[in-house]
Structures are given as structure tokens and as C-alpha cells.
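> okay, here's the prediction I keep looking at, along with the sequence it came from:
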Amino acid sequence: MKWKKYRLETTTVAEDLVSAILAELGVEGVEIEDKIPLSEEEMAEMFINIGPTIEPDDGKAYVSFYLDSEADSVAILDVLMAELKSFEEVMDLGSLKLEESLTQDEDWINNWKVYFHSFAIDDVLITPSWEKTNDHKNYRHVIEIDPGTAFGTGKHETTNLCIRALKDYVKPGMQMLDIGIGSGILGLMALKFGATKVIGTDLDEQALYVTKENMEKNHIPIEDYEVLIGNLIDDEQLLKYVGTKEYQIITANIIAEVLVEMMPRVKELLAPGGIYITSGILNEKEELVSTAIRANGMKILEVNHQGEWTLIVATN
């Protein structure tokens, strides 16, 4: 199959925003090019040696992503640009010049795998299926996960923050709702930490298949989870199926503006005394989301940061 590759010129301060909007639109596997020097930790994780950056950081960044050439890419691009334009007054977005080219599946579907290696989050080891490790005895949980084209290996700061919060708040017997389930990693972790049932929603049908594969890899029975496609904000039929006041824990790792719009639904779906774990929030958007949480009668229990990202834990 042929795919269209798009390369968007933006800025280093906006590259995470662009990636987050694309993820919300169901576009995954983005590539980011910039001149920001790699940290020592990032250098240690690379599969090749990379020399020092010759050119100084000029603030420019390029975000590349792929769309099925048969799909309605025009609609996706229109939404992307409209979303970005709404941030023009608060963030330098750069030129937003878009280049287009054509590529084949083999150019990118599997090549990214060389960048994803086993890594640990405290006492949890997360490893791709194609990389075997004998280091199991040093960890409480070993999770095998393949992100496919759905977001979520656990390595991104927002997912990392959510996993640590789940370790603290999941109790045996809890039922969980994961809004934007992606690869299924948060639901999978919750089940490993003691939850008995996970319902996940997503806009991208790919989440159905990737979540199923990852659950099977980790020996999670099919009756312990369910993935539903749709938008809880405006899909009344989905909302009715999901039910109200059933979830002791809800997770949402989505961009801040969507989290704000989602808050009344979260309030409606969270059981009394339940826990709401939310990330995908750029640090400068923390107040926007925390204000929406409080406006819906919920209490913030803690706020954590990692890099440019914020996680908020709240209860009703």
C-alpha cells in the first residue's frame, strides 16, 4: 500500500503540541526533526553513536506523519491546521509549511522498531515482543507490548506519569475506564496492578486490534477488557453503553483542550470517591485543566510533572 508522507515545519516549542493533536486525530508514528542536543540518557538509548550537533539550535522543528493515500487526508489536515491556528496567540508555531510525498509501507511500518527497546518504570519492565530479555527476576511485572500504529509504549512522559499513578491508586477489584485507550497499555497495567475490568474507548479502530494483541501477549483474558470505538463527548449511544457511576478509576491521556471538554462526562462516569488520572497536558496548560476539574466539583489530589508534561490526579 502507498501512503502519503507529510512534513510540517513548526517550532521546537510547538512540536509536542503538533504530535498531541495528530494523536487525537488517530495519526500515529510521527517523526520529529530538530537541532536540540540529545541528553546523556537519550544518547545512551540510541542504537548507533551520534556525533555532536554541528549546527546550533535555530528553534525550527519538522514533524512528519503518514496518511493512507486512499483516506480522506484533506479532512484530517484541515482539522490539524484549524487546531493549530487556535494556538497562534499563545505559542510560536512557525511557518506551518507542509510538504507532501509518497512512500510505501516498508519505508516506515517496521523501521521504527530499531528505536524501541526494553526499559523500566520503577519495578515494571516494558519490552517489545521482538526483543528478548532474561532480566525478569529483577522486576515485579514484565510487560510485553507492541505499539503498532496506535500510540503508547509507556516511554512517553505522559504515559510514564500515568503508569506511576496507576501503581499508587489501583486497588484490587476496581473497574476502570480508559478514555483514548490507544495500544491498551494503561488498561493492561491497571489489570496487572489488580483491577478486574477495563473498558477503553478510542476514535481509531486500530485500537481494537492493537489492544487485543497486547492483552493476549500478556495473558489477559478477553473477558477482563473491552474496547469501544467512538467519542464519549457527543456519542450518546456510546455513553449509555458505557454506563454511569460504575468506574472507580478513569484515565485520560489526551490533549488539554479535549480534557476540558470531556470533564462533564468524567464527572458523570466516575463512581463516588473514584480516582481520575489525567495527562497529555503541556505544563503551560495545567491551569486550564485544573480549573475545569474544580469547576466540575472535583478535588485535585496531586499534580506531577515530567519534562514538558503534567499529570493531575483528582477525585469527586
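Good, I have the coordinates.
> from here on, just use CA atoms for contacts and neighbour counts.
Fine.
> what segments of the stretch 151-300 of the chain are helices?
157-169, 185-192, 206-217, 236-242, 256-269, 286-295 (DSSP state H, counting those that start in this stretch).
> okay, those, which one's buried deepest?
helix 185-192 (a mean of 25; mean count of other Cα atoms under 10 Å).
> and it, what does it pack against?
Helices and strands touching helix 185-192, by 3 or more Cα pairs under 8 Å, 6 or more residues apart in numbering; DSSP states H and E, are helix 157-169, strand 175-179, strand 197-202, helix 206-217.
> mind doing that once more with 10 Å?
strand 141-144, helix 157-169, strand 175-179, strand 197-202, helix 206-217, strand 225-229, strand 247-253 (3 or more Cα pairs under 10 Å, 6 or more residues apart in numbering; DSSP states H and E).
> would JSON lines of those with distance to Met1 be doable?
Shown next, in JSON lines, are the helices and strands packed on helix 185-192 (distance: least, Cα to Cα, whole Å):
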{"stretch": "strand 141-144", "distance to Met1": "28"}
{"stretch": "helix 157-169", "distance to Met1": "31"}
{"stretch": "strand 175-179", "distance to Met1": "30"}
{"stretch": "strand 197-202", "distance to Met1": "24"}
{"stretch": "helix 206-217", "distance to Met1": "17"}
{"stretch": "strand 225-229", "distance to Met1": "25"}
{"stretch": "strand 247-253", "distance to Met1": "31"}
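> nearest to Thr11, out of the ones you listed?
Nearest of these to Thr11, taken as Cα to Cα: helix 157-169 at 19.6 Å.
> in addition, the following structure is provided for comparison:
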Amino acid sequence: MFGTIDKLYGGICTMKWDKYTIETTTEAEDYISCTLADLGIEGIEIEDNVPLSESDTSKMFIDILPELPPDQGIGYVSFYLEAGEDHSEKLKEVAEALEEMRSYVNIGSGKITSSETEDIDWMNNWKEFFHSFTIDDILIKPTWEELDQADQDKILIEIDPGISFGTGKHETTQLCIHQLRKYMKDGDEVLDVGCGSGILSIVSLKLGAAHLTGTDIDEDCITSTYENFEVNHLSREQGDFYVGNLIDDTGLQEKVGTEKYDVVVANILADVIIPMAPVIPARLKKDGVFITSGIIDFKENEVREAIEKAGMTVLEVTHQGEWVSITARK
């Protein structure tokens, strides 16, 4: 699916999986994760000995952190494919992508090893890693945590990602939220392309959007979005959501509408944003703003060129870690 990108990867049910682990460098972890997503691989796990930052530890409810071995710049990116199937073609694609990646980042050995997992309840076990956090004056809280008294004055977004992407924790989502906070106005019409769990839709409505329209190619994302609307005391009438690919689905383009939106936001992947760029101006009102992220830094120029070629003017490029957000105006 292309839903909201988030480093907490859901969508895996309880069953047996073949686990493939790539030995790499910490420098290349995000590049490899992005590339695996481009190849349609879900269920990605990163292991390394990089010390947690003060920001990371502030979001964890444990008193004593485990002692890690020294960080030697080595990381392991694991992905999961359904057991009992022939994965030779997919592994060949991964190996070819890793070799191509060597031209712009040090991926280390790139060795791939395999093992089989036991049945794991992925749908619930990941919850121990998702805790409340803030972006500016916005508090994003999982539904299973209590609201702290000290956070009562913040704009509250409650999220249960369920079977779709999108906790808001990943840099790309945070970049989009910062830009929505900056460019969105009360009463705006907003289109969320690749809505995922609905987090950017909900943020937009909480910030004063008059109405929200969203799309995703995965029907489960629409279900998850409406569930999160209910959790956040938003009515279904405040958002219209459609299943489909805005790039080439003319029927969906008609449903979404022409010259209707003050803001279009898309937190997807560079390789989706590039072919999508030509259809965005037709969705925007005059002077409407396109906010996009999910762009790994080495694809920044490609995405910028596609946006400019589509006739939009780039207003701002922002970075967080290895990820990029581009904001443009029609």
C-alpha cells in the first residue's frame, strides 16, 4: 500500500514468516528501509547499537535503559515475507537494489541471511514502543494511554494505527505536520493523498480545516481512518475518503474534484510523488499549497524537478534527519 510512511510498520497478522536480515551500516538504515518499501516489502525491523537521544528516552516509560555494546556503525535491517512461498525473485530485486545503492551510500557488507520466525502477534506487540509525544503544541497520544494532566492545554490527536501505517512518530509525518501548522488556514479544504491511519487528516481538522477529503489504495486505511475519526470525536461527515490511485484513476480524480483544495498533503514515497505531481495542480485552487514528504534526501532533486515541471513554485524545502519535505504553491 502507499499510506502514510511511519517507522512503526504494522499490517502483519499472526502467522509464520521468513525473516531476511541485511547486514549494513547505521548510515544506510533509512536508505535501505525506503528502498524495501519501494519494492513493496512491509514489516521492517532495524537493530543497531546507536545510543538513544534525550528526545527518545523522554518518550519511554522505563527507569533504567539496557546497556548496549559500543556503536561500531553496524546495523541490521530485517524484513519479513510469508513462509512457504518462493522468494527468490524478490530477494534478487533486493540484492540488485543494494548493489545500486553502493554508488551513493556506504551499505557495508550488504550480506542477506535468512531464518524463520515463530507465530508472533505483530498487531499488538509493537504497541509497547509507541508512546505519547508532542509536535509543537500538538500532542499525539495512543488510544491506550491516559492523558497527562500537564497536557490538557495541547491540541490532542488520539491514534490507533491498527492495520495501517501512521503513528506520527516518523520524521516524514512530523515534517508534514509542521508544514500544515505553518501554511493551513481556518476554513481550508484539504486533500490527504495516501491517508494511512488518517493522522494528517485529523491534524488538519483539529487545526481548523472546514472539510477533509482523503484517498488511499488500501481499503483497510479508510477503515482505520474512520475509526480514528471516531476516537477523536470527529464525525464521518467531516471527511470523504476514497479507495484508489489518484495518479491514473480518472474516476477517482472526478470524485476528488477540480480546483477545490486550499491544501493538498501527501506523505508517501518519492517514487509515487514524482508521477503524481502532474495531477496535483488540477486539484488545487489558485494559490493553493502542496505539502509533501516521504522523500529520502538523495531523491530531493528528482521530486523538486517533478513538482516544478507540473507548474508549481517551490516555497520551502525542510529536512529532518535523512528525510525531506517540499512545500509548493500553484
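It's in. All figures in this text were calculated on a predicted structure; none of them were measured in a lab.
> picking up where we left off before, wait, which of the helices and strands packed on helix 185-192 of structure 1 is closest to Leu98 of structure 1?
It's helix 206-217; of those, that one is closest to Leu98 of structure 1 (Cα to Cα) at 25.7 Å.
> how far away from the center of its chain is the closest one?
Helix 206-217 of structure 1 sits 15 Å away from the centroid of its parent chain (Cα atoms, centre = their mean, to the nearest Å).
> that helix vs structure 2, average offset?
Superposing on structure 2 and averaging over aligned pairs (mean Cα distance after the TM-score superposition for structure 1), helix 206-217 of structure 1 comes out at 1.1 Å.
> what is the orientation angle of that helix with strand 225-229?
170 degrees (axes from the mean of the first three to the mean of the last three Cα atoms, to 10 degrees).
> picking up where we left off before, and the helices of the stretch 151-300 of structure 1: which comes nearest Ser86 of structure 1?
Nearest of the helices of the stretch 151-300 of structure 1 (Cα to Cα): helix 256-269, 10.7 Å.
> what range does that closest one cover in structure 2?
Structural correspondence for helix 256-269 of structure 1: residues 270-283 of structure 2, per TM-score structural alignment.
> and the end-to-end length of the matching stretch?
Terminal residues of stretch 270-283 of structure 2 lie 19 Å apart, using Cα to Cα, to the nearest Å.
> which one in structure 1 is furthest away from the centre?
Ile54 (32.2 Å; Cα atoms, centre = their mean).
> report all helices and strands that the lengthiest strand in structure 2 contacts.
In structure 2, taking DSSP state E as the definition, the longest strand is strand 284-296. Here strand 284-296 of structure 2 touches helix 29-38, helix 171-183, strand 189-193, strand 261-267, helix 270-276, helix 300-309, strand 313-320, strand 323-329, going by 3+ Cα pairs under 10 Å, 6+ apart.
> redo those as a markdown table? Include distance to Lys59 of structure 2.
Shown next, in a markdown table, are those (distance: least, Cα to Cα, whole Å):
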| stretch | distance to Lys59 of structure 2 |
| --- | --- |
| helix 29-38 | 21 |
| helix 171-183 | 15 |
| strand 189-193 | 28 |
| strand 261-267 | 24 |
| helix 270-276 | 29 |
| helix 300-309 | 30 |
| strand 313-320 | 18 |
| strand 323-329 | 21 |
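> please name whichever of the ones you listed is nearest to Ser114 of structure 2.
helix 29-38 (15.9 Å).
> average gap between that closest one and structure 1?
Per aligned residue, helix 29-38 of structure 2 averages 3.5 Å (mean Cα distance after the TM-score superposition for structure 1).
> can you give me the angle that helix makes with strand 323-329?
Using the same axes, to 10 degrees: helix 29-38 of structure 2 against strand 323-329 is 60 degrees.
> name the next helix or strand downstream of helix 29-38 of structure 2, please.
Where DSSP states H and E defines the elements, the next helix or strand beyond helix 29-38 of structure 2 is strand 44-48.
> structure 1: matching residues for whichever helix or strand comes after that following strand?
Sequence-wise, the next helix or strand downstream of strand 44-48 of structure 2 (DSSP H and E) is helix 54-58. Mapped onto structure 1 using TM-score structural alignment, helix 54-58 of structure 2 spans residues 40-44.
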